[in-house]
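[1] Build me a model:
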Amino acid sequence: MADRSLRTGATVRELLREACRDLAHLESARLDAELLLAQVLGIRREGLYAHPELEATEPAALEFRALIGKRRTEYPVAYLIGRRGFWNLDLEVTPATLIPRPETELIVAAALEQIPAQAAWRILDLGTGSGAIALAIASERPACTVYATDIDPKTLATAEVNRAAGDLPNVHLQQVDWLINFGETAFDLILSNPPYVASGDPALYTGETAHEPRLALDGGVDGLGPIRRIIPAAFDHLKIGACLMLEHGATQGAAVRALLAASGYQDPETLRDLAGHERVSLGNRP
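    The predicted structure is shown next:
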């Protein structure tokens, strides 16, 4: 066990060495320790390397050790510092929001490939969470109007903080259960990163995921419950020729393509993420 005594004048080097011992069971121990110490000291991470002999105050050392104690339990670093980078954005995240994943940037890239640079499309992001997908697209396509929905008011409050911080007036947030309340509104593109983890999957109860909101992860018995609701409902809200894009689990591509085809979508296909896993499936309304 690391020495827990509070020493006046502990340096950056000493605090990081101690934290890495405490977090040795985590692959990201060094990175985690650096991010947390930089947060506590109010400096950029590079500053830790530039000034390893910088002395932390006793309150700062106490705060840092408290954060390391939480991280030992695999409590997510993103929640501890309240931020997560995504696309070109620095997003606020809270325990009420799913932490944006790097693989989710694939659906943003796929959407931007379809949206002409100056297009004034109407776009719908279902289950927006922190607003990651909607805000990333809106920042790249300012002429578009992006509607972002979520059923959880706490989640929407965080998305609003991120919308305001990004100065993105072309994003409109609404508390909606998937596509209910949209009437006959038609969109040029609908996309979603819905819950898609099966209820019995051990991943829901282990590691960092165990600390994230179950509502944003649990997709029912086979993980496809929300996707089954979205696919037929979205069809009637798409303009002719418009596309539905869905993120899903690495083994769910074939099932999602079959659901798209069964609902009348044209030429369903699946895109792979950087790890080679099937990650985003899409189809067009004919």
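
[2] When you work out contacts or count neighbours from here on, use the C-alpha atoms and nothing else.
    Noted.

[3] Helices of the stretch 1-150 of the chain, start to end?
    12-22, 29-41, 45-50, 58-71, 77-81, 105-114, 132-140 (DSSP state H, counting those that start in this stretch).

[4] Then the stretch 151-286 of the chain?
    Going by DSSP H, counting those that start in this stretch, the stretch 151-286 of the chain shows helices at 153-165, 225-235, 253-262.

[5] Now tabulate the ones you listed in TSV and tack on mean neighbour count.
    Shown next, in TSV, are these (neighbours: other Cα atoms under 10 Å):
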stretch	mean neighbour count
helix 153-165	19
helix 225-235	18
helix 253-262	18
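
[6] how many neighbours does Val280 have?
    27 (other Cα atoms under 10 Å).

[7] same deal with the one 5 residues further on?
    In terms of burial, Arg285 registers 20 neighbours under the definition other Cα under 10 Å.

[8] ditto for His25
    11.

[9] Next, the structure of the following sequence, for comparison with the previous one:
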Amino acid sequence: MQDLQSVLARSASTLQTISDSATLDAEVLLCHVLEKNRSYLRTWPEKRLTNEQLRQFSRLLERRQQGQPIAYITGTREFWSRDFIVNPSVLIPRPDTETLIEVCLQLLESKPGAKLIDLGTGSGIIAITLAAEYSQLKVTAVDNSTEALDTAQNNAQLNHTPNIRFLNSNWLAEVPQEKFDFIVSNPPYIDVNDPHLSKGDVRFEPNSALIAEQQGLQDILDISQQSHQHLSHGGYLIFEHGYNQKQAVHDLLEQQQYQNIHCVHDLSGHPRVSYAQWLPQL
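    This next block holds a predicted model:
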């Protein structure tokens, strides 16, 4: 019998060997096919699927069995209570990045009309979330990938954030000579030899958005150096980084003459976001 309950039970069992969240994965995929939310599955467990719905679900289930991330299969991911389009040209949004959003929102309280640039915007979750929270904020979103920029622009339209401009640039290299109050980035910070690169969703995500030279620190160094010419006096440089990079990032920022360096832990208690001020002697 092909009702929701039996289909879910069978598919969750099938996914047990490749996923730590097999039941949730099956529910999300089935909801995607049905265009319903998960409460529908619990309210109507006896509802029967059509043959076409079963065929669609089987195709999605097969992709998940191959290890493909749920977000790439469905084409969407929620972040900060908003929906974002995702595809293999961009990273999948993760809860860790919400820590960076929290830091930015706290610092923006006293400067809601500030100028902010998001480097390596990817799907645009940082730029769009901040632009949506502060409509007076003047946001620039930068990425070196035209495919990623297309995705971010689509997400900006989806989330109604007209206060963002998009630029194709390798970090700040092609950004006009102007000053920003905030430079924000979730750059590549994983070392090329990190064993996590061969596990889970990251196997399918773009290496250019994950891996950095110099034990994962090269892009953080490049951005911190380039930011000298683009930060206003007292402006903030804010990074997401690896859980084991707190001291290295602190030392790097100190060497680059940033001041008031702080690190904030994520929901799992790991050091995740570092920020500092640019206060050169005038």
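
[10] would you list the helices of the stretch 151-286 of structure 1 in CSV and tack on distance to Gly85 of structure 1?
    Putting those into CSV (distance: least, Cα to Cα, whole Å) gives the following:
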stretch, distance to Gly85 of structure 1
helix 153-165, 12
helix 225-235, 26
helix 253-262, 27
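
[11] quick one: what's aligned to Arg48 of structure 2 in structure 1?
    Taking TM-score structural alignment, the alignment pairs Arg48 of structure 2 with Glu55 from structure 1.

[12] check contacts around that match.
    Neighbouring residues of Glu55 of structure 1 by Cα atoms under 8 Å, 6 or more residues apart in numbering: Gly9, Ala10, Thr11, Val12.

[13] residues contacting the residue nearest the centre of structure 1?
    In structure 1, the residue lying closest to the centroid (Cα atoms, centre = their mean) is Pro100, at 1.5 Å. Listed by Cα under 8 Å, 6+ apart, the contact set of Pro100 of structure 1 reads Arg84, Phe86, Ser130, Ala132.

[14] Let's see that with 7 Å instead.
    Phe86, Ala132 (Cα atoms under 7 Å, 6 or more residues apart in numbering).

[15] Now which residue in structure 2 aligns to it?
    Pro100 of structure 1 maps onto Pro93 in structure 2, by TM-score structural alignment.

[16] distance of that match from Asn87 of structure 2?
    Going from Pro93 of structure 2 to Asn87 of structure 2 by Cα to Cα, to the nearest Å gives 11 Å.

[17] next one: Ala148 of structure 2
    Distance, Ala148 of structure 2 to Asn87 of structure 2, using Cα to Cα: 9 Å.

[18] How about Val103 of structure 2?
    For Val103 of structure 2, the distance to Asn87 of structure 2 - Cα to Cα - is 27 Å.

[19] Of those two, which one has the most company?
    Asn87 (23 against 16).

[20] what's near enough to touch the closest residue to that one other than its chain neighbours?
    Leaving aside its chain neighbours, Asn87 of structure 2 sits nearest to Tyr72 (5.3 Å; criterion: Cα to Cα, 6 or more residues apart in numbering). With contacts defined as Cα under 7 Å, 6+ apart, Tyr72 of structure 2 is in contact with Val86, Asn87, Pro88.

[21] List which of those residues are still in contact in structure 1.
    Contacts conserved in structure 1 for the contacts of Tyr72 of structure 2, using both residues aligned by TM-score structural alignment, their matches' Cα atoms under 7 Å: Val86, Asn87, Pro88.

[22] of these, closest to Cys31 of structure 2?
    Val86 (17.4 Å; Cα to Cα).

[23] ok, back up a step: so how far is Glu55 of structure 1 from the residue nearest to the centre of structure 1?
    Taking Cα to Cα, one finds Pro100 of structure 1 at 34 Å from Glu55 of structure 1.

[24] can you check Arg84 of structure 1 too?
    Distance from Arg84 of structure 1 to Glu55 of structure 1, by Cα to Cα: 27 Å.

[25] Please apply the same query to Leu35 of structure 1.
    From Leu35 of structure 1 to Glu55 of structure 1 the distance is 17 Å (Cα to Cα).

[26] Can you flag which of the contacts of Tyr72 of structure 2 belong to strands?
    Among the contacts of Tyr72 of structure 2, DSSP state E puts none in strands.

[27] What count of nearby residues applies to the aligned residue in structure 1 for Asp194 of structure 2?
    Under the alignment (TM-score structural alignment), Asp194 of structure 2 maps onto Asp201 of structure 1. Neighbours of Asp201 of structure 1 under the rule other Cα under 10 Å: 13.

[28] With Ala110 of structure 1 as the reference, measure out to Asp201 of structure 1.
    From Asp201 of structure 1 to Ala110 of structure 1 the distance is 28 Å (Cα to Cα).

[29] next one: Gly283 of structure 1
    12 Å.

[30] Same check on Tyr75 of structure 1?
    Taken as Cα to Cα, the span from Tyr75 of structure 1 to Ala110 of structure 1 is 31 Å.

[31] try Pro100 of structure 1
    Look at Pro100 of structure 1 and Ala110 of structure 1: by Cα to Cα, they are 17 Å apart.

[32] ok, now Ser281 of structure 1?
    Counting by Cα to Cα, the gap from Ser281 of structure 1 to Ala110 of structure 1 is 10 Å.

[33] what does Glu53 of structure 1 give?
    46 Å.

[34] tally of neighbours for Leu15 of structure 1?
    19.

[35] ok, now Phe182 of structure 2?
    Neighbours of Phe182 of structure 2 (other Cα under 10 Å): 25.

[36] Looking at structure 2, name the residue matched to Asp273 of structure 1.
    Under the alignment (TM-score structural alignment), Asp273 of structure 1 maps onto Asp266.

[37] nope, Leu173 of structure 1 is what I was after
    Checking TM-score structural alignment: Leu173 of structure 1 goes with Phe166.

[38] Do I have it right that its match meets Val139?
    No - with contact defined as Cα atoms under 7 Å, Phe166 of structure 2 does not reach Val139; the gap is 8.7 Å.

[39] in the stretch 151-286 of structure 1, which spans are strands?
    In the stretch 151-286 of structure 1, the strands defined using DSSP state E, counting those that start in this stretch lie at 171-175, 187-192, 238-247, 266-272, 278-284.

[40] Read off where the longest one ends up in structure 2.
    Counting by TM-score structural alignment, strand 238-247 of structure 1 falls onto residues 231-240 of structure 2.

[41] thinking again about what came up before, contacting residues for the match of Asp194 of structure 2?
    Contacts of Asp201 of structure 1 (Cα under 7 Å, 6+ apart): none.

[42] so how far is Ala210 of structure 1 from it?
    With Cα to Cα as the criterion, Asp201 of structure 1 and Ala210 of structure 1 are 11 Å apart.
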